[in-house]
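Novice: Quick one, what's the 3D model for this:
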Amino acid sequence: MKLLETILLTTDFGKGSAPAMDAAVALAQTFESKLVLLHVIAESLLPFLSDQGDIAEIEKRLHEVAKQIEAQGVGAPEIFLGKGVPAEVICGEAARRDANLIVIGCGARERGGKCRPGVTADRLLRRAITPVWIARMGAAPTPRRILCPTDTSAASRRGLKNALALCRKFNAKLTVLNVQEPMLPLHTPIVGLSQEKDQARLNRQQRDFDELLTAFDFHSVDWTKKVRYGTTHKEIVAEAAELKADLITMGTVGKTGVERILLGSVTHKVLQELPCSVLTMKEEDVVRLRLESAISAIEEHFMRGQQLLERGLLADAVREFDQCLLSSPAYAAAWKGKALAYERLGEKDQAEAARAAAKRIRELRRP
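Specialist: All right, here's what the predicted structure looks like:
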C-alpha cells in the first residue's frame, strides 16, 4: 500500500533544483512512490530555440537527471517536457496525474544566506491545489525535526495530520506551534476590545489549541507543543531557527475573526524568510489513501487497516475495516481493529460497541 503514490519533481537544471531532487528521492525511497520528472520550457523562450536540436539538448539533460535519480535506487522516473507558462503546466500535470505532491527548489541563495522562492515557485504556491514542497538549499532531504504551526482551522488540521504521518515515516521529532498575537494597547479601542477582553481572547485561543490537540493521535510520535507570543510569521521563523527545523508544514488558510489573519498571508511571509524547507497544503493531503473499488479481497482491506492503524491514520483505518465487514460481517479481527481505532480517536461508545461485536463473534465460534 502506498500512501504517497506519485511525486511530481520539477527541475530547471539550476542549483536550486539539487535539493528538490534530494528531497523527492528521500520521499520516494521512504514511501515507495512513483517519481515524475518535469521540466517546462517557458513560452517566452520558445522563439529563441533555433531548431529541434535545442529541444533535443534539453531532453538529454532531463535524461541525465533521471539517471542520477535511478542510480539512487528509486527506479527510473517518468520524464515529461512541457511548454508554456511553467506554473500552469506544472499544475495541469499534477492534476492530470493525480499527484500527491509537487517538489520544487527555492531558487538561488541571496546575500546573507537567505533563500526565497523563485517566480515559478511563488506562482505555483498561489495556484496549485496539490501540496507543494519547497526544498531549501542546504536543508536535510530527510526531515528529522518538523515544525507544524497551527490554529483551529481546517487547513491547520490538515497540516497537522500530514505532519504526523511524515514524522512516523521519517522517525522525526514534531513541534506543534501556536502563535498568539496580543493586541497592542493602541489598537484595542479601534477593534472594540479592552485589554481585559483581549486577554480573555488569548485564554480562549489557548483552550482551543489544547482542545485541537486532543482530536489527534500522537501514538509513536516524539512530539511537544509550544506557544509563542508575537507576530505570527516572525515567531514561526524564530521557532524554526531555534529548533533547527528541517521542515515546516503549513495549511494555507488560517484564522478568522477579530484578528483577521489569513494563514495564507502568513505562509507567504514565512516563505520570504524560508528558514528551512516548507510544505504547504490547500485542499489536499500529501499522505492520502486511495481506496480502489476493484479490491474485494477481505484480507487486503484488513492489512490496509492494520497498516493505517500503525501509522495513526485512524479514520482511514476504520474505513478499511468497514470494507472487510461489508463482505464478512463476522470477521472478528476487523471488529477488533475498529475498536482500537475508535479508542484512539476518543470515540469510547463506538469502541466499546466494536469490541463487544468481536467478543460475541468469538463466543459463537467456541465449541
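
Novice: Please make it C-alpha for all contacts and neighbour counts, starting now.
Specialist: Fine.

Novice: and the closest residue to Ile298 other than its chain neighbours, helix, strand or coil?
Specialist: Nearest residue to Ile298, sequence neighbours excluded (CA to CA, 6 or more residues apart in numbering): Cys324, at 5.0 Å. Three-state call for Cys324 (DSSP: H, G, I helix; E, B strand; the rest coil): helix.

Novice: wait, doesn't Cys324 sit right on Trp335?
Specialist: No: counting by CA atoms under 8 Å, Trp335 is not a contact partner of Cys324; they are 9.2 Å apart.

Novice: now the other sequence, so there's something to compare against:
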Amino acid sequence: MKLLEKILVAVDVNKDVTDQIDVAINIARTYNSQIIIVYVIPKEVLHPDISDIVIKAVKKSLLDVKETLENAGVDVVDPIIENGKPGERLLQVSADHNVNLILVGSGGSSNNNFKLGITAHKLIQLSDKPVWIVKAGGETKFSNILCPVDFSDPSRRALKNAILLTKKFRAMLRILNVYKPFTNITPRIQVDMEKENADLLLQQEYYMDEFLKEFDLSDIAFKVDVKPGSVHEIILQTIKKQGHDLLVMGTNGRSGFNRFMMGSVTERVVREMPCSFVTTKTHDMFQLKFDTEIKEIEVHLQNARVLLQKGLYKEAIGQYQMCLQINDMHIPSMYKLANIYRKIGEEKRAIHYDNMGKDLLSKLWDEKIEIEIRNHYKSGI
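Specialist: Here you go, the predicted model:
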C-alpha cells in the first residue's frame, strides 16, 4: 500500500545531511516510498572555469547519499542536479515528478541566527505540496506529534495527515487549540472576567468536540488540549514542555499560514525550529493511485466478510477501518462499521459512522448539483 509514493529529498552537499537522510529512510521504509534526491547548484557558483569540477564533486556527494539509501533498502532513483535559484528549481522538480512530499533540512544548528533556512522558508511559502523540515540535531524517529487546529479547512487537512502519521509511526498525537482570552477593555465597564473566560473555554471545548467528530481517532493514542493565550507562545511552550518531536500544521494559499498562524506568529514559530515540522497546503501528503486503492480495499472487504461470518466482530471492524485508512471517503465501510457497532451494543460509535456516511453523501450531492449548475451557465442555455 503506497500512501506516500514519492518523496523529493532536497539535500545540501555543503552540510551534514545525516539527520535528514535518517528521516528520509524512516519515512520511506514506513510507507514503501521512492526517494528522489535533488541538489540545486546556485547560479553564481557555476562559473564556466570551474563548472566541471563543481558538478563532479556534487555528483560524488549525491551518489554517496544514494548508496546510503540503497543500503538501507530504500527505492531511490538517480540523483538530479539542477542549476539556478534553489527554491524555484526544487518547486519545478517536485511538479515535474509529481511528488507527494518535499523533505528538506533546516538552516543549521541551534546557534544559527536563522534556524529555518532560506530555502526551507521559501518552500513553505510557495509550495502547494506538503513540506517536511528536518531539524538539525533533532529526533529522526517520531513518537510524540503535535497538531494545532483552529477548525479551518487547512487545519482539517493537517489533522488528517497527522492522524495517518500517528498510526503508521505508532506515536502519540496531541491536538491543540489556542484561543484569545477575554480581557477587560476599560475599568469603567465592570465585567466578571473569570466568568467570561470560563464561558469562553466551554465554547472552545464545544467547538473542538464538534470538529473532532469529523475524524476517526479510535485506533490512535491522542490527547486534546484547549488553552487560552498567545498562539505562537502556547505552541512553543507545549513543544518544549511535552517533548514533541514533530509538529504538523496547515497552511492556506501562497501567502503563508492560515489565519491563526499569520505574520509575526508564523515567523516566531518556524524561525525557532522547536522541532521538525510538516506543513500542508492544498495537497494531502498521502494519496493513492485509483487502481491500487480499489485492489487494497477489495482485499480488506473480503477479509471483513469472512470474519463477520465467523462472528469475529472486533477483527471485522479492523478490516473496515483499514478501508477508511486507504480511502477516507469509502462510504460502504462507514455503514458497515455502523451496523457492526450497533449489533455489539455500541450505539454511540454506530451513530458516529452513520453520521460520517450521511454527511459525506450530502457533501457529494451538493458538489454534484454545483457542477451541474456551472455547466448549465457555461453552455449559455
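
Novice: Strands of the second structure, residue ranges please.
Specialist: For the second structure, applying DSSP state E gives strands covering 6-10, 34-41, 75-76, 80-83, 101-105, 131-134, 144-148, 172-179, 221-228, 246-250, 276-280.

Novice: Now tabulate these in a markdown table and tack on mean neighbour count and distance to Gly318 of the second structure.
Specialist: Output for these, formatted as a markdown table (neighbours: other CA atoms under 10 Å; distance: least, CA to CA, whole Å):
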| stretch | mean neighbour count | distance to Gly318 of the second structure |
| --- | --- | --- |
| strand 6-10 | 24 | 27 |
| strand 34-41 | 22 | 28 |
| strand 75-76 | 18 | 29 |
| strand 80-83 | 15 | 41 |
| strand 101-105 | 26 | 28 |
| strand 131-134 | 27 | 30 |
| strand 144-148 | 25 | 23 |
| strand 172-179 | 21 | 19 |
| strand 221-228 | 15 | 16 |
| strand 246-250 | 26 | 26 |
| strand 276-280 | 25 | 28 |
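
Novice: Of all the ones you listed, which one comes closest to Arg156 of the second structure?
Specialist: Among those, the nearest to Arg156 of the second structure by CA to CA is strand 246-250 (7.7 Å).

Novice: elements contacting the closest one?
Specialist: For strand 246-250 of the second structure, the elements it packs on are strand 144-148, helix 153-169, strand 276-280, judged by 3 or more CA pairs under 8 Å, 6 or more residues apart in numbering; DSSP states H and E.

Novice: can you give me the angle the first one makes with strand 246-250?
Specialist: It stands for strand 144-148 of the second structure. With axes from the mean of the first three to the mean of the last three CA atoms, to 10 degrees applied, the angle from strand 144-148 of the second structure to strand 246-250 works out at 20 degrees.

Novice: How about the last one?
Specialist: Computed with the same axes, to 10 degrees, the direction of strand 276-280 of the second structure lies at 20 degrees from that of strand 246-250.

Novice: Dump the strands of the second structure into a markdown table; add distance to Asp199 of the second structure as well.
Specialist: Converted to a markdown table, these look like this (distance: least, CA to CA, whole Å):
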| stretch | distance to Asp199 of the second structure |
| --- | --- |
| strand 6-10 | 45 |
| strand 34-41 | 50 |
| strand 75-76 | 54 |
| strand 80-83 | 56 |
| strand 101-105 | 41 |
| strand 131-134 | 37 |
| strand 144-148 | 21 |
| strand 172-179 | 13 |
| strand 221-228 | 12 |
| strand 246-250 | 27 |
| strand 276-280 | 32 |
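
Novice: before we move on, back to that, so the residue nearest to Ile298 of the first structure versus Leu309 of the first structure, what's the distance?
Specialist: Using CA to CA, to the nearest Å, we find Cys324 of the first structure at a distance of 15 Å from Leu309 of the first structure.

Novice: quick one: which of the two has more around it?
Specialist: More crowded of Cys324 of the first structure and Leu309, by other CA atoms under 10 Å: Cys324, with 25 against 22.

Novice: Could I get the contacting residues of the more buried one?
Specialist: 298-299, 301-302, 331, 334 (CA atoms under 8 Å, 6 or more residues apart in numbering).

Novice: and which of the residues you listed is nearest to Thr280 of the first structure?
Specialist: Compare each of those with Thr280 of the first structure using CA to CA and the shortest gap goes to His301, at 30.3 Å.

Novice: ok, that closest one touching Ala317?
Specialist: No: using CA under 8 Å, His301 of the first structure makes no contact with Ala317, being 9.2 Å away.

Novice: the more surrounded of those two?
Specialist: Here His301 of the first structure and Ala317 are set side by side on neighbour count (other CA under 10 Å), and the busier one is Ala317, at 29 against 22.

Novice: Not counting its neighbours along the chain, what's nearest that one?
Specialist: Distances taken as CA to CA, 6+ apart place Gly305 nearest to Ala317 of the first structure, at 4.3 Å, with adjacent residues excluded.

Novice: Counting neighbours, what do you get for Leu165 of the second structure?
Specialist: Leu165 of the second structure has 24 neighbours, counted by other CA under 10 Å.

Novice: What residues does it make contact with?
Specialist: By CA under 8 Å, 6+ apart, Leu165 of the second structure lies in contact with Ala171.
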